[in-house]
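**Student:** Sequence and predicted structure, then a few things I'm wondering about:
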Amino acid sequence: MAGLLLAGGYSRRMGRDKAGMIYHGRDQLHHAFDLLQSLTTACYVAIREDQLAEDHRSTLPCLLDIAGVAGPAAGLLAAQRRHPEASWLLLACDMPLMDRSTLQALLLAAKVDQQAAVIAYAAADGRIEPMCSLWRPASKVCLQREATTSRNGLRHIAEQLRIRLLQAAEPERLVNANTPDESAAILSRLQ
């Protein structure tokens, strides 16, 4: 089991790098990386090539997003190419309320359901929340096929695979901080 922290986004809605936001007394990039690393045998951060020289990213093992592929699929595809035999525990760096038990539930479900290519949580709207999920090697062919199309979102790709959908014990753990208002609400909650 390998871990992949998605941190290659542009953070346009936030107006600043979401990976550098401080929620737990340190930047979210390192906080989320340590969380993933504690549950996996290898852990990487998926980034864009232009982020390689950034101080806080360069301190961690990084994988470069696949060129010509947009969004989180670029990072997952890079990970699957690097270690094609690995299952990948995926986490977006903009989920500051994520905790160990929420990630462990994905790992437990993977032990129970050996056939699912993707194990993910149901979002509040009942759809797949792909930003906290587990992707097995069986997902690779579909990911490669769809990655360069206009429908390369991880949700769309997961919907084409055998998926095990979980209900989060604490749904608030899946909340993303994409805007300054969302970040402020999370900071208020953490105080």
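**Tutor:** Structure's in. What do you need? Numbering: from 1, shown residues only.
**Student:** Every contact and neighbour count from this point should use C-alpha atoms.
**Tutor:** OK.
**Student:** show me where this structure has strands.
**Tutor:** 2-6, 42-47, 62-64, 88-92, 118-122, 128-135, 163-166 (DSSP state E).
**Student:** Could I get these in a markdown table, plus columns for mean neighbour count?
**Tutor:** Listed next are the strands of the chain as a markdown table, based on neighbours: other Cα atoms under 10 Å:
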| stretch | mean neighbour count |
| --- | --- |
| strand 2-6 | 27 |
| strand 42-47 | 24 |
| strand 62-64 | 22 |
| strand 88-92 | 26 |
| strand 118-122 | 26 |
| strand 128-135 | 24 |
| strand 163-166 | 19 |
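**Student:** Contacts only, for the residue most central in space within the chain.
**Tutor:** In the chain, the centroid-proximal residue (Cα atoms, centre = their mean) is residue 91; its distance is 2.4 Å. Counting by Cα atoms under 8 Å, 6 or more residues apart in numbering, residue 91 makes contact with 3-6, 32, 36, 131-133.
**Student:** From the rest of the structure, what touches the top helix by length along the chain?
**Tutor:** In the chain, taking DSSP state H as the definition, the longest helix is helix 100-112. Outside of helix 100-112, the residues within contact range by Cα under 8 Å, 6+ apart are 35, 39, 116, 119-120, 132-134, 168-170, 173.
**Student:** this is the other structure I want to compare:
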Amino acid sequence: MQNLLGVILCGGESKRMGTDKGLIQQDGKTWAQIVANKIPALGLPVVISINDRQVEDYGRIFSSDHLVVDNVDINGPLRGLLTVHQSFPQSDILLLACDLIDMDTDTIQNLISVAKADENYEFYVYENHGLAEPFCAIYTSKGLKSVYDKALQHGLTQNSFQSVLANGKTKRIVLNNPDPFRNYNTMPGHHKF
């Protein structure tokens, strides 16, 4: 966990929301900025994972050296994570989705503490009612190298985070408070959990 990098995942298609979630404004900041601003308080560098259609919009908000544009040839949100891994192969990644605007630093810090206390796993994730919460999780460089190599050889049976976590050596942490994990697929006030 010496090379932990914060990554805000913004490259999704936001089909259910109908608009780019990371660009939604709240209190004068975009959701991507709100989530990204949680990382420096933990003493970590941060990058923003986007797709090629988002470069112009996100370039107005973040400096270009903080943007990592998808270029791994797989579909789905795993594409963003593996692209960041390709760009920073020595880094372990603390991944946060851009719509986790209710995430708190205590929840993130607990995740980091668990990972530092037991470095024998590839992935560290909270579990809520038997399902992993993949969008506030730590993915080690070792674990990502294995997934990336499989992706390059078209050896991934599914391009999903749940599949990666189920097939890797994953430390699951019981989630006592699900509130920070609210993700918004409709506008706030009309959200689905």
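**Tutor:** It's in. Computed from a predicted model, the values in this text were never measured in an experiment.
**Student:** circling back: which of the contacts of residue 91 of structure 1 are retained in structure 2?
**Tutor:** Of these, the contacts whose aligned counterparts also meet in structure 2 (both residues aligned by TM-score structural alignment, their matches' Cα atoms under 8 Å) are 3-6, 32, 131-133.
**Student:** which of the residues you listed lies closest to residue 45 of structure 1?
**Tutor:** Proximity of those to residue 45 of structure 1 (Cα to Cα) peaks at residue 5, which lies at 4.7 Å.
**Student:** Alignment lookup: that closest one to structure 2.
**Tutor:** Aligned counterpart of residue 5 of structure 1 in structure 2: residue 8 (TM-score structural alignment).
**Student:** if I read this right, its match contacts residue 48, doesn't it?
**Tutor:** Yes: counting by Cα atoms under 8 Å, residue 8 of structure 2 does reach residue 48; the two are 4.9 Å apart.
**Student:** And for the nearest residue in space to residue 25 of structure 2 that is not next to it in sequence, the neighbour number?
**Tutor:** Sequence neighbours aside, residue 31 is the residue nearest to residue 25 of structure 2 in space, at 6.3 Å (criterion: Cα to Cα, 6 or more residues apart in numbering). Neighbour count for residue 31 of structure 2, taken as other Cα atoms under 10 Å: 23.
**Student:** show me the contacts for the aligned partner of residue 31 of structure 2 in structure 1.
**Tutor:** Using TM-score structural alignment, the partner of residue 31 of structure 2 in structure 1 is residue 28. Residues in contact with residue 28 of structure 1 (Cα under 8 Å, 6+ apart) are 18-22, 93-94, 96.
**Student:** One more pass at 7 Å, please.
**Tutor:** Residues near residue 28 of structure 1 by Cα atoms under 7 Å, 6 or more residues apart in numbering: 19-22, 93, 96.
**Student:** ok so, going back, hang on, the match of residue 5 of structure 1 packs against residue 100?
**Tutor:** No: using Cα atoms under 7 Å, residue 8 of structure 2 is not in contact with residue 100; the gap is 9.7 Å.
**Student:** Where do the helices of structure 1 begin and end?
**Tutor:** Using DSSP H, helices in structure 1 cover 28-37, 55-58, 72-82, 100-112, 140-146, 154-159, 180-190.
**Student:** just the ones you listed: most buried one?
**Tutor:** Highest mean neighbour count among the helices of structure 1 (mean count of other Cα atoms under 10 Å): helix 72-82, with a mean of 22.
**Student:** Now for the closest residue to residue 3 of structure 1 other than its chain neighbours: which residues touch it?
**Tutor:** Using Cα to Cα, 6+ apart and skipping the chain neighbours, the partner closest in space to residue 3 of structure 1 is residue 43 (4.3 Å). Residues in contact with residue 43 of structure 1 (Cα under 7 Å, 6+ apart) are 2-4, 36-37.
**Student:** Equivalent analysis for residue 139 of structure 2, please.
**Tutor:** Shown in contact with residue 139 of structure 2 (Cα under 7 Å, 6+ apart): 92-94, 122-124.
**Student:** I'd like to know which of those residues is nearest to residue 143 of structure 2.
**Tutor:** residue 122 (4.6 Å).
**Student:** could you give the angle of the longest helix of structure 1 to helix 28-37?
**Tutor:** Helix 100-112 of structure 1 and helix 28-37 are oriented at 40 degrees to each other (axes from the mean of the first three to the mean of the last three Cα atoms, to 10 degrees).
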